[in-house]
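Asker: coordinates only, sequence not included:
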């Protein structure tokens, strides 16, 4: 009986379990001289805390957002890496609905903290009226800024991650299946292109690992940037 559970849905659960288990074990036996797993956990936390949280949001406000940024980064990263794991080989974030859900969470968080700090009217004023701009031009600027900063931002945030993961997956399929087809059905010199296609598959697979990391980093970096912009006193 079909229960409506798909492979990407199971991957979401698997990704969450893997992230929780890794850092739970890494922090279970903390020591002054860390072991390998503790070192990996501390290095991962320090990377998100300092490189993304403190450097982007600022030293005054960043700590309260570190748990969210830390969990988001490694959740997206693990789900991206699942695309290169044998017998899974599908990027969870290649399903746009999952990415939109993460973008919606981000949208709710940075708008909430902005409204909490500046008030409802003050926040939307900061988001729609650039500093130093006045006069009739505001009739054009305000709708554009509102559309860009409030409505479109979560859509572009989601599409950037989804498009990169989906496109990389399609490229791998193209080179792998294309090479197989040319070897089996090709004739003469055409068969030579089959191994070349597989070499391209290997090269793209290696490059894809780097892209999977970079896209997780960029996704969380933009989250931090939007939070910082919501907290800032001037747009």
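Answerer: Happy to help now that I have it. Here the structure is a predicted model, which is why all the values come from computation and not from measurement.

Asker: Please count neighbours and contacts with C-alpha atoms only from this point.
Answerer: OK.

Asker: what helices or strands is the strand or helix carrying residue 21 leaning on?
Answerer: Using DSSP states H and E, residue 21 sits in helix 7-26. Identification of packing neighbours for helix 7-26 by 3 or more CA pairs under 8 Å, 6 or more residues apart in numbering; DSSP states H and E yields helix 36-46, helix 66-81.

Asker: now the longest one and helix 7-26, what's the angle there?
Answerer: Read that as helix 66-81. Interaxial angle, helix 66-81 versus helix 7-26 (axes from the mean of the first three to the mean of the last three CA atoms, to 10 degrees): 130 degrees.

Asker: Could you do the shortest one as well?
Answerer: For the pair helix 36-46 and helix 7-26, the angle between their directions (the same axes, to 10 degrees) equals 110 degrees.

Asker: wait, which of the helices and strands packed on helix 7-26 is closest to residue 143?
Answerer: helix 66-81 (30.2 Å; CA to CA).

Asker: Which strands and helices lie in contact with the closest one?
Answerer: Using 3+ CA pairs under 8 Å, 6+ apart: helix 66-81 touches helix 7-26, helix 190-231.

Asker: Tell me which residues touch the residue nearest to residue 191 when sequence neighbours are not counted, please.
Answerer: In this structure, residue 191 finds its nearest non-sequential neighbour in residue 183, 5.0 Å apart by CA to CA, 6 or more residues apart in numbering. Applying CA atoms under 8 Å, 6 or more residues apart in numbering, we find residue 183 in contact with 190-195.

Asker: hmm, which of those residues are the buried ones?
Answerer: 191, 194-195 (16 or more other CA atoms under 10 Å).

Asker: Please compare the first structure with the one that follows:
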């Protein structure tokens, strides 16, 4: 199966991107529990690349790091300093650093496949990975709260102290939905929708470029040059979105953990 984005069709008409691209046919093991399609293959590539980067960056650690080791350490410091320690402090930051680092780099590498030629779709553009990561974040939040205060975590979350008794009829359902339902849903949808929209826009611009240049020709080629330029601009923007979404996902996970281990719990 061709891993490249679709271009102009053979019937001479332009067809824009559709959601069908996120549900490709099987490539391997069709009809089995281990069926692999294009997006699953992209996810495997992203995970292998992630493991390879960290293996190469940490296999020969030096006191005076080389360029590649420095790059890896810089990425790790972004999570350690700007997310973990900044929100959770030294003690809890170190405690939850592995999960925050894993979330950040997994989201980053899954996102960045959306602009890599030959892959051209983010591993997070189908709900599976965003949902799993949101569940991991949610479970970590619950674990942190119960570990901090086994007896009072759920009580303080659902029945905030200092609220008049009758008001709990309104406050408790709101807290239940906002704290224990909305958080994993918003984490999932924020990441998923950003990657879907980014992919559709890139496919739209580059498909339009192919259509204007090779199907229409003539003066239409001017529009093809314009759509090509916009495609490159949005590719750069998609790189920014990929990094930003990884940062936001890890940051919100740290925020939820910080709320769970707050003193009032």
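Answerer: Nice, thanks for sending it over. This is a predicted model, so every value here is computed, not measured.

Asker: can I get the helices and strands packed on helix 66-81 of structure 1 in JSON lines with distance to residue 157 of structure 1?
Answerer: Formatted as JSON lines, the helices and strands packed on helix 66-81 of structure 1 follow (distance: least, CA to CA, whole Å):
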{"stretch": "helix 7-26", "distance to residue 157 of structure 1": "19"}
{"stretch": "helix 190-231", "distance to residue 157 of structure 1": "7"}
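
Asker: which of these sits most buried?
Answerer: Ranked by mean neighbour count, these are led by helix 190-231 with a mean of 18 (mean count of other CA atoms under 10 Å).

Asker: distance from it to structure 2 after superposition?
Answerer: Compared with structure 2 after fitting, helix 190-231 of structure 1 has a mean deviation of 1.1 Å; criterion: mean CA distance after the TM-score superposition for structure 1.

Asker: So which elements touch that helix?
Answerer: If you count contacts as 3+ CA pairs under 8 Å, 6+ apart, helix 190-231 of structure 1 packs onto helix 66-81, helix 96-118, helix 153-185.

Asker: so where in structure 2 does the second one end up aligned?
Answerer: By that I understand helix 96-118 of structure 1. Counting by TM-score structural alignment, helix 96-118 of structure 1 lines up with residues 127-149 of structure 2.

Asker: what does that stretch rub up against?
Answerer: So stretch 127-149 of structure 2 is in contact with 103, 123-124, 153, 183-185, 187-189, 191-192, 253, 256-257, 260-261, 265, going by CA under 8 Å, 6+ apart.

Asker: ok, the residue nearest in space to the middle of structure 2 - contacts?
Answerer: Structure 2 has residue 107 as the residue nearest its centroid, 3.9 Å off, counting by CA atoms, centre = their mean. Shown in contact with residue 107 of structure 2 (CA under 8 Å, 6+ apart): 124, 242, 245-246, 249.

Asker: and if we set it to 10 Å?
Answerer: Listed by CA atoms under 10 Å, 6 or more residues apart in numbering, the contact set of residue 107 of structure 2 reads 46, 101, 122-124, 129-130, 133, 191, 242-247, 249-250.

Asker: Residue 102 of structure 2 now?
Answerer: 79, 108, 133, 250.

Asker: Of all pairs in those, which one spans the longest distance?
Answerer: 79 and 133 (16.4 Å).

Asker: wait, residue 126 of structure 2 sits on residue 39?
Answerer: Yes: assessed by CA atoms under 10 Å, residue 126 of structure 2 is found in contact with residue 39 at 8.0 Å.

Asker: in stretch 74-93 of structure 2, what's buried?
Answerer: 76, 79-80, 83-85, 87-88, 92-93.

Asker: and the alignment partner in structure 2 of residue 12 of structure 1, what does it touch?
Answerer: With TM-score structural alignment as the matching criterion, the partner of residue 12 of structure 1 in structure 2 is residue 43. Contact analysis of residue 43 of structure 2 by CA under 10 Å, 6+ apart lists 49, 106, 109-111, 113, 119, 121-124, 129.

Asker: same thing but 7 Å
Answerer: 110, 123 (CA atoms under 7 Å, 6 or more residues apart in numbering).

Asker: what does the one 3 residues further on give?
Answerer: If you count contacts by CA under 7 Å, 6+ apart, residue 46 of structure 2 has them with 109-110, 113.

Asker: Could you see which of those carry over to structure 1?
Answerer: Compared against structure 1 with both residues aligned by TM-score structural alignment, their matches' CA atoms under 7 Å, the contacts of residue 46 of structure 2 retain 109-110.

Asker: Among the contacts of residue 46 of structure 2, which one sits closest to residue 157 of structure 2?
Answerer: So of these, ranked by how close each gets to residue 157 of structure 2 (CA to CA), first place is residue 110, at 33.2 Å.
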